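J.: One predicted model, sequence on top.
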Amino acid sequence: MARHQDSTVKPYHFTFVISIICIALFALALPNLAIIHTNELLNYQYDAIEHGELWRLVTGNLLHTNGWHLAMNLAGFWVIIFLHELHYKNHTGKLILLFISLCLLEGIGLFLFYPSLKAYVGLSGLLHGLFTFGAIMDIKKGLLSGYFLLLGVIAKVAFEQYFGASDGISSLINARVATESHLIGVVAGLICALVWSPMAHKFKHSK
C-alpha cells in the first residue's frame, strides 16, 4: 500500500504564500498604490496594542520598511526553510503552527519586555526564532551542525545586545535594526522547541 503524505501542502508552498502576502502588503503601502494604508492599520504599535488593537502583535511581522528590508527578510526565510526542510517536508502543519506561534510570541514578548519600543515591523525576529527552532530539532536528530547553528545564533544576538547592529544594515533598511526583536525571537524559538517535543511525543503515542 502506498504511503500517504500528511498534507498536499508542502513547506515551500507555505513559504511562497507568506512571501506573496508580505509582497502584497508592501505594495499596498507604496505611495502610488496606497489604496489601503496597511502600515497604519497593521504595524506593531505599542500604544495601539495597549488600546486593544491586538492583531498588531501578529501582523507587524509581515510588514517592511522598504524593498531592501523585504528582500533580505524573504531571502532569509527561504534559506532557513531550505536549511531545515527535513523537519517540515512531511509535516507542513507543524511549520504553519510554528510560524503563527512565533509571530504571536514575538509580538507579546516585545510588548511585555520592551515597552519603550513603540513601533516595529519585519520578519527578522521571527526568523531568528525559526532558525533557533530548526537548530534544536537538528540537535534532537543527532546532527552535529545543530550545535554550531544554535551557538552561532546565540553569539550573534548576544553581540547585538552589547554592540548593536551594523550601521550599514540600518542605512539599507532606512530604520534602526530592532535587536530586541532578535533576542525575543531566539527565546521564542527555544520555547517552541521545548514545548513541541513533548507535545509531538504525546500525539504520536495517542494515535
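T.: Ah, there it is.
J.: rest of the way, CA atoms for contacts and neighbours
T.: Fine.
J.: Hmm, residue 78 is touching residue 15, no?
T.: Yes - here residue 78 lies in contact with residue 15, judged by CA atoms under 8 Å, at a distance of 6.9 Å.
J.: Now do the helix or strand harbouring residue 198: distance to the chain's middle.
T.: Assigned by DSSP states H and E, residue 198 falls within helix 179-206. Relative to its chain's centre, helix 179-206 lies at 13 Å (CA atoms, centre = their mean, to the nearest Å).
J.: For the protein, which segments are assigned as helices?
T.: Counting by DSSP state H, the segments of the chain that form helices are 11-28, 38-42, 46-50, 56-59, 67-83, 92-113, 124-140, 145-163, 167-173, 179-206.
J.: Show me the contact partners of stretch 132-148.
T.: 84, 87, 149, 150, 153, 186, 189, 190, 192, 193 (CA atoms under 8 Å, 6 or more residues apart in numbering).
J.: Please repeat the previous calculation with a cut-off of 7 Å.
T.: Contact with stretch 132-148 is made by 84, 149, 150, 186, 189, 190, 192, 193, as judged by CA atoms under 7 Å, 6 or more residues apart in numbering.
J.: now residue 102: how far from residue 40?
T.: For residue 102, the distance to residue 40 equals 22 Å [CA to CA, to the nearest Å].
J.: higher neighbour count, the two?
T.: Just comparing residue 102 and residue 40: by other CA atoms under 10 Å the higher neighbour count belongs to residue 102, 29 against 10.
J.: you'd agree that one is up against residue 187?
T.: No - using CA atoms under 7 Å, residue 102 makes no contact with residue 187, being 9.8 Å away.
J.: hmm, back to that, the helix holding residue 198 packs against which elements?
T.: helix 92-113, helix 124-140, helix 145-163 (3 or more CA pairs under 7 Å, 6 or more residues apart in numbering; DSSP states H and E).
J.: deepest of these, which one?
T.: Highest mean neighbour count of these: helix 124-140, a mean of 25 (counted as mean count of other CA atoms under 10 Å).
J.: most neighbours, which of the contacts of stretch 132-148?
T.: Result: residue 189 is most packed of the contacts of stretch 132-148 (other CA under 10 Å), 29 neighbours.
J.: Any figure for the gap between the residue nearest to it when sequence neighbours are not counted and residue 29?
T.: Residue nearest to residue 189 in three dimensions, not counting chain neighbours: residue 129, with 4.0 Å by CA to CA, 6 or more residues apart in numbering. Distance from residue 129 to residue 29, counting by CA to CA: 26 Å.
J.: ok, and here's another one to check against it:
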Amino acid sequence: MFLAYRFLEHQSPEALSKMLWQHKIGHQITFNQGVHELWVVDKAYATEVHRLIAIYEGHAPQEEVVINSSHAKQKNAVLNKNTLYLACKQYPVTLFLIAITLLVSLITQLGTSYASLGWFTITPIIVENNLLYSMPLSSMWDTHAYWRLLTPAFVHFSMMHLVFNLLWVWEIGRKIEKLVGAFVWLIGVLIMAVASNTFQYWDVQSPLFGGLSGVVYGCIGFAWLMPYIDSKWPRLISKGLMMFFLIWLGIGYTDLPSSLGLGNMANTAHLVGLVSGLVCALVYGLLIKRR
C-alpha cells in the first residue's frame, strides 16, 4: 500500500472513496494525527488515483469531468466488450468458482437428480429400488477420489441457497482475490471448502449436504480479521454485517430454518468455514509481515 493523499481538516473523504470504489481501486481511509489519509493497495493505480484526486479537488479540466453523451455511449460500448475479459483477468478464481457452481447446480437439478448428485457428494450415493445407499468415507480414500473433498461445495439444494451464496462469493470473494492475488485466493478457497466439507461429514455421517456456505463464512472471517492484523487492509466487513452472519450461524442450530421451509442447515460447515477463514487470515498476516 502507498499513501496517496492526506485530506485537509474540512475535507470529507466519502466522495473520493466512492469514486475510487466505482473505478474498482482497492483502498483504505485511515485517521492519523487529526486528519484522514488515503492509502491505495497497488501503486499500479497511482496515475488513475491522482487523476481522480484532481477531479475531487476541482482542479481537473471541466471536459474531464463532464463527458458528452455521444462520447459516453462510445466509451460504454467499448467497456461492455471488455468487461468479461477484464473480470476474468482480475477475478479468475472467483468467476471459475461461480461458473462451476452454476454448472453443477444445473447438472444435479439443484440436488433432485440423485444419479448425477452422486458424482459430486463426498462419498458416492447409489439409488436402487427407490432406496438411497451411501458409501463410507473409506471408499473415497480407497478409490483415490480425493476431488470429492471439494465438490460438495458446488452442490446446492435450493435456488435461494444458490443465489445467496453466489452473491456473497462475488461481493466479498472477488475483493479478497484482488487484494491477495489469484493463487493465494485459490489456496484459501481449497482450505475453506475441504475443511468445511470434511467436518460436516464427520458430524452428520451422511453425504447429503452441500453448498458454498463454508467458503462464504470463510470469506467473512478472513475479510473481518485482516484489518485488525494489518491496519492498511481495507475494511470489507462492517460490524453489523459480521453480527448478522454470527446471528445466522446461531439460528442454524435451532429449528427455525426448518419451520421456515429452509431445511436443515450445514451448521458444522458454516462454523468450520468461519474458523478456517480466521486461521487463513492469521497465517497470511504473518507471512506478509515477514516480507
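T.: Everything's here; your move. All values reported here derive from a predicted model rather than from experimental measurement.
J.: Given these two chains superposed, what TM-score do they reach?
T.: Remark: TM-score between the superposed chains equals 0.73 [TM-score structural alignment, normalised by the length of structure 1]; 189 aligned residues with a CA RMSD of 3.3 Å.
J.: now the contacts of stretch 132-148 of structure 1 as a markdown table including distance to residue 96 of structure 1?
T.: Shown next, in a markdown table, are the contacts of stretch 132-148 of structure 1 (distance: CA to CA, whole Å):
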| residue | distance to residue 96 of structure 1 |
| --- | --- |
| 84 | 14 |
| 149 | 22 |
| 150 | 22 |
| 186 | 18 |
| 189 | 14 |
| 190 | 17 |
| 192 | 13 |
| 193 | 14 |
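J.: Looking at the residues you listed, which one is closest to residue 119 of structure 1?
T.: Among these, residue 186 lies closest to residue 119 of structure 1 (CA to CA), at 19.7 Å.
J.: Would you mind finding the match for the closest one in structure 2?
T.: Mapped onto structure 2 by TM-score structural alignment, residue 186 of structure 1 lines up with residue 274.
J.: Show me what the residue nearest to residue 189 of structure 1 lines up with in structure 2.
T.: Counting by TM-score structural alignment, residue 129 of structure 1 lines up with residue 218 in structure 2.
J.: dump the residue contacts of its match.
T.: Going by CA under 7 Å, 6+ apart, residue 218 of structure 2 touches 192, 273, 274, 275, 276, 277.
J.: what does residue 182 of structure 2 give?
T.: 92, 93.
J.: again, only this time at 10 Å
T.: 89, 90, 91, 92, 93, 94, 174, 176, 188 (CA atoms under 10 Å, 6 or more residues apart in numbering).
J.: Just the buried residues from these, in PyMOL please.
T.: Restricted to buried positions by 16 or more other CA atoms under 10 Å, the PyMOL selection for the contacts of residue 182 of structure 2 reads:
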select buried, resi 90+91+92+93+94+174+176+188
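J.: Now tabulate the helices of structure 1 in TSV and tack on distance to residue 5 of structure 1.
T.: Below are those laid out as TSV (distance: least, CA to CA, whole Å):
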stretch	distance to residue 5 of structure 1
helix 11-28	13
helix 38-42	36
helix 46-50	40
helix 56-59	30
helix 67-83	19
helix 92-113	10
helix 124-140	21
helix 145-163	26
helix 167-173	40
helix 179-206	16
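J.: Could you point out which of those helices sits nearest residue 4 of structure 1?
T.: Of all the helices of structure 1, helix 92-113 comes closest under CA to CA, at 13.9 Å.
J.: rewinding a little: so the match of residue 186 of structure 1 touches residue 192, yeah?
T.: Yes - here residue 274 of structure 2 reaches residue 192: they are 8.2 Å apart, a contact under CA atoms under 10 Å.
J.: Which residues are in contact with each of the two?
T.: Counting by CA under 10 Å, 6+ apart, the common neighbours of residue 274 of structure 2 and residue 192 are 213, 214, 215, 216, 217, 218, 219, 280.
J.: Excluding chain neighbours, give the residue nearest to the fifth one in space.
T.: Nearest in space to residue 217 of structure 2, with sequence neighbours left out and distances taken as CA to CA, 6+ apart, is residue 274 at 4.6 Å.
J.: got the contact list for that neighbour?
T.: Contacts of residue 274 of structure 2 by CA under 10 Å, 6+ apart are 192, 196, 213-222, 245-246, 249, 268, 280.
J.: Leaving aside the residues adjacent along the chain, what's closest to the most centrally placed residue in structure 1?
T.: Nearest residue to the geometric centre of structure 1 (CA atoms, centre = their mean): residue 126, 1.9 Å. Of all residues not flanking residue 126 of structure 1 in the chain, residue 185 sits nearest, at 5.3 Å (CA to CA, 6+ apart).
J.: Could you report the neighbour count for that neighbour?
T.: Residue 185 of structure 1 has 31 neighbouring residues, counting by other CA under 10 Å.
J.: Now for it: which residues touch it?
T.: 102-103, 105-107, 109-110, 123-133, 157, 179, 191.
J.: Check residue 10 of structure 1 too.
T.: Per CA under 10 Å, 6+ apart, neighbours of residue 10 of structure 1: 16, 85, 88, 89, 90, 91, 92, 93, 95.
J.: follow-up on the earlier one: distance of the match of residue 186 of structure 1 from residue 188 of structure 2?
T.: Residue 274 of structure 2 is 12 Å from residue 188 of structure 2, by CA to CA.
J.: Are there residues contacting both of the two? Which ones?
T.: In contact with both residue 274 of structure 2 and residue 188: 215, 218, 219, 222, 280, using CA under 10 Å, 6+ apart.
J.: surely the third one meets residue 173?
T.: When you say that, I think you mean residue 219 of structure 2. Yes - the pair residue 219 of structure 2 / residue 173 is scored as a contact, 6.3 Å apart, by CA under 10 Å.
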